[in-house]
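Asker: sequence and predicted structure, then a few things I'm wondering about:
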Amino acid sequence: MKKSTRAQSATSLPPAPRDDASSRMTTYYITMGVRAACFVLMVLITPYGWHTAVLALGAIVLPYFAVVLANVGKDTRSRVAENPERAITAAAAPPQSPAERPDVIRLDEQPPSEPGAIQK
């Protein structure tokens, strides 16, 4: 097998299974909540008429759609991977000697002094 030398892009990965399941369950709960509201409104609203039939249709059909939407994962094949290569070119190499780098603070260690001696 030939190994790829290109860096992998984290943006091309599919969502985590836990996140995918959580979003599908949220969709299921919302759809079933609408179904329960349709059922309650169908029973409570009087006089019965065409709106009762629409609410009954919602109470009957919405469970099918809730299960279908909960079982279908998101399509990640259409996602476009972003190029992980650097978009900015590297700057010139920094100077190597401390005298050429004024932004570097240099600390030198000194041997411990005798007790009572004044430090500089």
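Answerer: Here it is on my side, so go on.
Asker: please make it C-alpha for all contacts and neighbour counts, starting now.
Answerer: Will do.
Asker: can you pull up the most central residue in the chain?
Answerer: Pro15 (7.2 Å; C-alpha atoms, centre = their mean).
Asker: and that residue, how far from Ala66?
Answerer: 21 Å (C-alpha to C-alpha, to the nearest Å).
Asker: please identify the buried residues of whichever helix in the chain runs longest?
Answerer: Longest helix of the chain, by residue count under DSSP state H: helix 17-44. Using 16 or more other C-alpha atoms under 10 Å as the test for burial, helix 17-44 gives Arg24, Met25, Thr27, Tyr28, Thr31, Met32, Arg35, Ala36, Cys38, Phe39, Leu41, Met42.
Asker: below is an additional structure, to be compared with the one above:
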Amino acid sequence: MKKSTRAQSATSLPPAPRDEAGSRMTNYLVMMTVRATCFVLMVVVTPYGWHTAVLAVGAIVLPYFAVVLANVGKDTRSTRAVTPERALPAAPTVPPTAPVERPHVIRLDEQSPPEAGAPEK
């Protein structure tokens, strides 16, 4: 597989692995909180009926989905890379008749002080 030598735009990069893992952990904790709530409501709510069965299914099935979704990362290959060259101008647009301004340059040369009795150059 040939790697591209072109620079990739910072806006098209995938999220950092730390950020992605953090979002997956948050989703897992939310789903497990819902599962625990289903379990508690299943035991506490009386009289038992169809709603108890729905809460039991939620308490049984939610851990499977929580673990699967926590372990599956996002597909970063589907993100299309944006080349930064498109955003930059091709060449400076200076009219040909405009005078070229040269920068003002001040040069300082450091010299040792002349010795006593030596002729100056």
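Answerer: In hand now; what should we look at? Not measured: the values here are computed from a predicted model.
Asker: related to what we said a few turns ago, just give me the mean distance for the longest helix of the first structure relative to the second structure.
Answerer: Taking mean C-alpha distance after the TM-score superposition for the first structure, the mean distance separating helix 17-44 of the first structure from the aligned residues in the second structure is 0.6 Å.
Asker: how big's the offset between the helix or strand that comes right after that helix and the second structure?
Answerer: Sequence-wise, the next helix or strand downstream of helix 17-44 of the first structure (DSSP states H and E) is helix 50-71. Here helix 50-71 of the first structure, set against the second structure after superposition, deviates by a mean of 0.4 Å using mean C-alpha distance after the TM-score superposition for the first structure.
Asker: residue in the second structure matching Arg6 of the first structure?
Answerer: Matched by TM-score structural alignment, Arg6 of the first structure corresponds to Arg6 in the second structure.
Asker: the residue nearest to its match when sequence neighbours are not counted: how many residues sit nearby?
Answerer: Closest residue in space to Arg6 of the second structure, ignoring its immediate chain neighbours: Thr83 at 7.5 Å, by C-alpha to C-alpha, 6 or more residues apart in numbering. Counted with other C-alpha atoms under 10 Å, the neighbours of Thr83 of the second structure add up to 15.
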